[in-house]
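*Asks:* Sharing a sequence plus its predicted fold:
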Amino acid sequence: MDKMWLLARALLPDGFAQNVRVTVRDGLFVAVEPNVTPDGASADGAQRIAGLALPGVPNLHCHAFQRGMAGLAERRGPASDSFWTWREVMYRFLAHLTPDDAEAIAAFAYMQMLERGFSTVAEFHYLHHDVDGTPYADLGEMAGRIAAAAAATGIGLTLLPSLYGYGGLGGQPAVAGQRRFLNDPERFSRLVERSRVLVSTVPGARIGIAPHSLRAVTPDTLRAALEIAPDGPIHIHAAEQVKEVEDCVAWSGRRPVEWLLDEMPVDRRWVLIHTTHMTPDETVRLARSGAVAGLCPLTEASLGDGIFDGARYLGSGGRFGVGTDSNIDIDPAGELRQLEYAQRLAHRARNVMATAEGESTGRRLLSEVLAGGAQALAQPAGAIAPGCRADLVVLDTTHPDLAAVASDRVLDTFLFVAGREAVATVMAGGAIVVEGGRHRGREAITARYGATLKRILAA
């Protein structure tokens, strides 16, 4: 059955429009009609939504379970802290996590994503087995918990089961903390198929694969993974840390992104996560490949990863999106703000990611992550247009920071000033899941999450 809403204002592919009637069927926009008569017959039967409606933002990189460990790695150790010492905190946290815990944490993370403006998520899912590494009776137990959390919150889902077989480049043995992640290609194939069944109950869900990194696969197992999944998105961590780049050069004579571009069929299906440390040549080659760079600016700053070469990449026609990765601060406006501010620090300039004189930086950033995120998730998302997912983020234009601005200045003020405080209503897949800034299931989801953390942190 069709449902209709009348949007007071909306950002459509060709610009801002007033009094936009949208018709939704099976979670998709089937009609988008601007400039209808708000009190006349053309608006009959449409529920009115005040404010400014933007397309929902795709989150292209998430490890949901890490939301539960946010804040646990902010104490300096005996040596210089880094990504690698942070990873040890993660391994200790995982020693206590049950499937029920994973579901509760994922639901809380997804609820926060929706409340703050993400409407779809790509779950880069590598937590597969029990604490001792033994597969659960249902190989897809943990994947099923991700699907359940997505269904309960209403967020759109692209599930990416991750192939993780080794502990370092060149097929080095995994360490004890990685045992919950490990599969060989044969078992991974069964996991992908089981995951496909499990997400079939989540409206609009997609399946892809995520070879974890060149540290966690070999060339042979990476090629085997590609044969398992001849279609759908392919996500992989690449060039996040300087040590990773140095180790890859020692192993292969090439840098991680260079190796992938040389050895793999990198194209529009691929999403290279982080790509923090690339040479100018790698940056241009990746931009021209059609792949998406998956940027996680808040996590990359938290972990001390470095700064992505955004200006060169965008100037070369590269496509990118943003993700929440470790979920330390779930906030699409915050990710974009951090991305731009890091560029300003690196170049000692302002409005670096805008591409022309007079262009709105907020409009450019939002446009890029909507298109890049939709491609990365293989979802018909990122626009208020027929055939796209019925995802909306509606800003409260009575918010004091937004009340006196119009056009692209609303986007600049939203991203750089008001942020998530301005999010009033969120629609995901044609269902209103957030009203007045609060998720419809907030009380129960939050209570379950709180109880879960109390038990884990007391262990």
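*Replies:* Alright, I've got the coordinates.
*Asks:* From here on, just use CA atoms for contacts and neighbour counts.
*Replies:* Will do.
*Asks:* Which stretches in the chain count as helices?
*Replies:* 83-94, 99-116, 141-153, 185-199, 219-228, 242-252, 256-263, 280-289, 297-302, 310-315, 332-347, 361-377, 408-413, 442-458 (DSSP state H).
*Asks:* ok, second structure coming up, stack it against the first:
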Amino acid sequence: MASLWFERAWIGNRWERAARLRIADGRIAAIETGVAANAGDERHRVGLPGLCNVHSHGFQRGMAGLSERRSRPDDNFWSWREIMYRFLDRLTPDDVAAITAQAYVEMLEGGFTRVGEFHYLHHDPAGARYADPAEMTGAIAEAGAATGIGLTLLPVFYAHGDFGAAPPSAGQRRFLNDIDGFATLLDAARAKLSGDANIGVAPHSLRAVTPDELAAVLALSPTGPVHIHAAEQVKEVADCVAWSGARPVEWLLGNAAVDDRWCLIHSTHLDEGEAVRLAASGAVAGLCPITEANLGDGIFPAVDYLTAGGRFGVGTDSNILIDAAGELRALEYSQRLAQRARALLADEAAPFVGANLFGRAVDGGARALGVSAGLAVGHPADIMSLDLEHPCFAGTDDATLLDRWIFAARGGAIDCVWRAGEKRVESGRHVAADAVAAAYRACLDRLLA
């Protein structure tokens, strides 16, 4: 049984001093606080639970920085999507494995210990099913195994190009399934998983599924996580109203049994009533502030939503820049810009923004991925340590430590990361970083030549 000893550790959403975590079979077997370090303990200054990344498209890490050129006067999400379709046209399963592994290395180095992979790239470049319908899923599982990140696989059902069962575009050909084909894919995908990986379903969006198909997809996975894109774009909201008379989140809350298994990704454009009803449903809002800023999506109404008791998790979505603290910082800063005020995502009970954001993201992220949250006996030993020798922590105390990490650090603040009890990051670097980066560079050099 291995033991980690921390001067302070974030346990139960508060700091505990002199904490020893005993680890066996990848889980936390015991926690002691207020104890001296033993000779056999591995000693660190600050211990935190790893965060869950609730929303990732791993392969998109390979196109990061390739879509920042102005190409037309109305550049927006929809024009970015066409660039993304062109990039994925040529990807093989080996390419997806190499690119996704690089993304997962960066996630672990940045404080994420589990990822929800919203996986929709299923078929070959012509749109034909591989002999193994879960060939691409196997590439995701390979990347997870190579890096050690915890995996919640979210196979995506995608059948149509827009609301009302509109025909798909040519760029969507690699995503498409009917219900029978998706059921076959889902069964094959389950067989690819190992360890404590789990699986859910992801009806892509109300643009891509009909109401009957949504019900059928949910029936294929009656207990796992359910993730869906919702209300990311103003155009999406307007098109949904034209199709159904209701906004996307409004439609889901009125027509699907949305509960605490669900994660509504983005939910950027909520009105006041939707924010209150979504919070009451128990579902998690899956927020990706860096991607949402990069794509010009808009600003999630976080103050109203949290006031109503809503849960949220954070994700890296397009993987344009992978940084757990950066997602939390961008969430708070977006609220400040919108409301021209400060310290908005805090309250009297939790007056320090960093601690409030971090605690909520730990709890909401785990809920969204169907796993246990935080440092507790029986939970996976998914842990990160902070390096208090980093200049950003000079003069810190318990109250401001998380604020300093989230708002004042650059790189290097995270020292080590353990995933299921195995140390995957040491001195800020993933143990397989060099090998994974070499494969990634070779892949991109070939793809972009």
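*Replies:* Perfect, I can see it now. Everything numeric in this text was worked out from a predicted model, so none of it was measured.
*Asks:* just the helices of structure 1: most buried one?
*Replies:* Neighbour counts (mean count of other CA atoms under 10 Å) averaged over each of the helices of structure 1 peak at helix 99-116, with a mean of 26.
*Asks:* about what we covered before: among the helices of structure 1, which comes closest to residue 20 of structure 1?
*Replies:* Residue 20 of structure 1 lies closest, by CA to CA, to one member of the helices of structure 1: helix 408-413, at 17.9 Å.
*Asks:* Over in structure 2, find the residue span that closest one aligns onto.
*Replies:* Counting by TM-score structural alignment, helix 408-413 of structure 1 pairs with residues 399-404 of structure 2.
*Asks:* residues in structure 1 aligned with stretch 147-155 of structure 2?
*Replies:* With TM-score structural alignment as the criterion, stretch 147-155 of structure 2 aligns to 153-161.
*Asks:* got a list of contacts for the matching stretch?
*Replies:* Here stretch 153-161 of structure 1 makes contact (CA atoms under 8 Å, 6 or more residues apart in numbering) with 107, 110-111, 114, 119-126, 143, 147, 150, 191-192, 195, 199, 202-210, 235, 377-379, 428-429, 431, 433, 441.
*Asks:* now swap in stretch 77-93 of structure 1 and tell me
*Replies:* Contacts of stretch 77-93 of structure 1 (CA under 8 Å, 6+ apart): 66, 69, 72-73, 177-178, 241, 303-305, 456.
*Asks:* biggest separation within those residues, which pair?
*Replies:* Taking CA to CA, no two of the contacts of stretch 77-93 of structure 1 sit farther apart than 241 and 456, at 29.5 Å.
*Asks:* Okay, now stretch 127-136 of structure 1: how far is its last residue from its first?
*Replies:* End-to-end distance for stretch 127-136 of structure 1: 12 Å, by CA to CA, to the nearest Å.
*Asks:* mind listing what's buried in that stretch?
*Replies:* 127-131, 133, 135 (16 or more other CA atoms under 10 Å).
*Asks:* And the helices of structure 1: which comes nearest residue 7 of structure 1?
*Replies:* So among the helices of structure 1, helix 408-413 is nearest, using CA to CA, at 16.2 Å.
*Asks:* For residue 251 of structure 2, see how far away the aligned residue in structure 2 for residue 265 of structure 1 is.
*Replies:* Under the alignment (TM-score structural alignment), residue 265 of structure 1 pairs with residue 257 in structure 2. For residue 257 of structure 2, the distance to residue 251 of structure 2 equals 11 Å [CA to CA].
*Asks:* Identify the residue range in structure 2 corresponding to stretch 184-195 of structure 1.
*Replies:* Stretch 184-195 of structure 1 corresponds to residues 178-189 of structure 2 when matched by TM-score structural alignment.
*Asks:* Now rank the contacts of stretch 77-93 of structure 1 by neighbours and give me the top one.
*Replies:* Neighbour counts for these (other CA atoms under 10 Å) peak at residue 178, which has 22 neighbours.
*Asks:* Could I get the contacting residues of it?
*Replies:* Contacts of residue 178 of structure 1 by CA under 8 Å, 6+ apart are 91, 167.
*Asks:* so how many other residues sit close to residue 61 of structure 1?
*Replies:* 31.
*Asks:* And residue 2 of structure 2, what's its match in structure 1?
*Replies:* Using TM-score structural alignment, residue 2 of structure 2 pairs with residue 3 in structure 1.
*Asks:* Redo the helices of structure 1 as CSV? Include distance to residue 37 of structure 1.
*Replies:* Below are those laid out as CSV (distance: least, CA to CA, whole Å):
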stretch, distance to residue 37 of structure 1
helix 83-94, 55
helix 99-116, 30
helix 141-153, 34
helix 185-199, 40
helix 219-228, 52
helix 242-252, 58
helix 256-263, 53
helix 280-289, 44
helix 297-302, 42
helix 310-315, 40
helix 332-347, 32
helix 361-377, 28
helix 408-413, 24
helix 442-458, 36
